[in-house]
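Participant: Would you be able to build a 3D model of this:
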Amino acid sequence: MNELKVCNKVEGAYQIIGKKWMCLIIHALMEEPKRFSEINTFIPELSKRMLTERMKELEECGIVLRNVITDRPVRTEYSLTRKGHDLGLALQTVETWAEKWM
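Facilitator: The predicted structure is shown next:
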């Protein structure tokens, strides 16, 4: 039964990071919080509609935090939660592998 729980958790993680653009969005946020337009510039092939959808999904999963800054002009920044940062660290291992083998 314990192996099934672990398997389900791993499968859940792959369902999140397996969606197109998720890993690149997390990568974009690893260094510092970014505004929507900055993420879109970082990944130019990603449409604004798809970025909006992915950001909502990441927020619902507790990976990304959306912060509205009420200064003038009002702006929204996105940052990784602790959970998201830990995922980003795990994905850096994949990036290292990709640089070596792809």
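Participant: From here on, just use CA atoms for contacts and neighbour counts.
Facilitator: OK.
Participant: Can you tell me the closest non-neighbouring residue to the residue nearest the centre of the chain?
Facilitator: Nearest to the mean C-alpha position of the chain, by CA atoms, centre = their mean, lies Ile26 at 3.0 Å. Take Ile26 and drop its neighbours on the chain: the residue closest to it by CA to CA, 6 or more residues apart in numbering is Gly88, 6.1 Å away.
Participant: One more, so I can put them side by side:
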Amino acid sequence: MTAVRRPGAYHCGIDAAMDVIGGKWKVLVLWALNERAWRFGELRRQLPGVTEKVLAAQLRELEEDGIVHREAYDEVPPRVEYSLTPRGRALNEALAPLGAWGRRHVLGRAEAAG
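Facilitator: Predicted coordinates:
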């Protein structure tokens, strides 16, 4: 279930975590999936600017790392939904303080300047 892409190459826990969430879109996918499960097209609309190819690749990697669950329903037309696994919810909880820091120290500074 969990794929370690760089076995033995990590120097600390932050290095390992950054390997899982690295890239422009993964944390935004996690943020969107924190609200509810999404179908691919819905998720893509939630992330303006992401291409289908990149979103599909990012979701695949998050699924391989055990962060995202892909549920394919046996329906016509086919329906696939993406949601967070317990590991993904735990990762979002771990990222919450980082988001608070960004709101306070980056976004807050921009609001004060504006």
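Participant: TM-score of the superposition?
Facilitator: Scored against TM-score structural alignment, normalised by the length of the first structure, the superposed chains reach a TM-score of 0.87; 98 aligned residues with a CA RMSD of 1.8 Å.
Participant: Show me what the residue nearest to Ile26 of the first structure aligns to in the second structure.
Facilitator: Counting by TM-score structural alignment, Gly88 of the first structure lines up with Asn92 in the second structure.
Participant: Which residues lie in contact with that match in this structure?
Facilitator: 30-31, 34 (CA atoms under 8 Å, 6 or more residues apart in numbering).
Participant: Starting from the helix or strand containing it, tell me the next helix or strand along the chain.
Facilitator: Assigned by DSSP states H and E, Asn92 of the second structure belongs to helix 86-102. Sequence order places helix 108-113 as the next helix or strand after helix 86-102 of the second structure, per DSSP H and E.
Participant: Quick one: distance of that following helix to the chain centre.
Facilitator: In terms of CA atoms, centre = their mean, to the nearest Å, the centre of helix 108-113 of the second structure is set 27 Å apart from its chain centre.
Participant: cool, stretch 66-76 of the second structure as well?
Facilitator: So, by CA atoms, centre = their mean, the centroid of stretch 66-76 of the second structure is 16 Å from its chain's centroid.
Participant: What range does that stretch cover in the first structure?
Facilitator: With TM-score structural alignment as the criterion, stretch 66-76 of the second structure aligns to 62-72.
Participant: list the buried ones in that stretch?
Facilitator: Judged by neighbour count using 16 or more other CA atoms under 10 Å, the buried positions of stretch 62-72 of the first structure are 63-66.
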